[in-house]
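Could you work out the structure for the sequence below:
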Amino acid sequence: MPLSPKLQQILDKTYEPAQRFDKQYSGKDITYMTNEYGEPVTLFIGRRRDDGSIAGERYVRRIVRKPGSHDILKSHWENKGKVSR
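Model prediction:
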């Protein structure tokens, strides 16, 4: 399932580097983690459990940078499947 445009807008922003963010989006729990540049690179969508983990879907962002810089040339989110543990 592709990500919705509104969720994509949230994930296109830059945040604190190497952090975890827990939020609610459209009635579901989301958690995303950022890389050393503050770009979200891992996303979990589903229902949050008591221990803080999420049972649902996991997505990973693939980023291609411009040669010799940190600017993003292109990126996309890949669905890596269900997370139930």
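
all contacts plus neighbour counts: C-alpha atoms, from now on.
Fine.

Disregarding residues adjacent in the polypeptide, which is nearest to the residue nearest the centre of the chain?
For the chain, the residue nearest the mean C-alpha position is L43 (3.0 Å; Cα atoms, centre = their mean). Leaving aside its sequence neighbours, L43 sits nearest to Y32 (Cα to Cα, 6 or more residues apart in numbering; 4.3 Å).

here's the other one to compare against:
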Amino acid sequence: MSLKEPILKILIKQYAPLTMVEQKFGRYDLMFKTDDEGRPIMLFLGKKDSNGNIIGDRYARRLKIDDRGNTVKDHWEHKGKAT
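Now for the predicted structure:
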């Protein structure tokens, strides 16, 4: 399952650095981890269970930035099931 435009709009924004952010998106629960600049780098997408864990899919962001700060590569990879 690849990420669609409405979810990518959420993941383009800047958030608080080095935090886990939880959001509701339609019928899904989103939980993502941010890097030291506040960019989402790991995403869990699915339904939250009673322990607060997301049961669904896990994605990781492939982000490469050159020496000048320009983005060279930026895409999300499906890493499998999240339990």
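
that older thread, and the residue nearest to L43 of the first structure, how many neighbours does it have?
20 (other Cα atoms under 10 Å).

from what I can see it touches E16, true?
No. Judged on Cα atoms under 8 Å, Y32 of the first structure makes no contact with E16 at a distance of 11.6 Å.

circling back: quick one: the helix or strand where the residue nearest to L43 of the first structure lies to the second structure mean distance?
With secondary structure defined by DSSP states H and E, Y32 of the first structure is part of strand 28-34. Its matched residues in the second structure lie on average 0.5 Å from strand 28-34 of the first structure after superposition (mean Cα distance after the TM-score superposition for the first structure).

Let me see the ranges of the strands in the second structure.
Secondary structure of the second structure (DSSP state E): strands located at 20-25, 28-34, 40-48, 54-65, 71-82.

For these, state which one has the densest average packing.
Highest mean neighbour count among the strands of the second structure (mean count of other Cα atoms under 10 Å): strand 40-48, with a mean of 21.

can you pull the contacts of L45 of the second structure?
Counting by Cα atoms under 8 Å, 6 or more residues apart in numbering, L45 of the second structure touches 28-31, 54-58.
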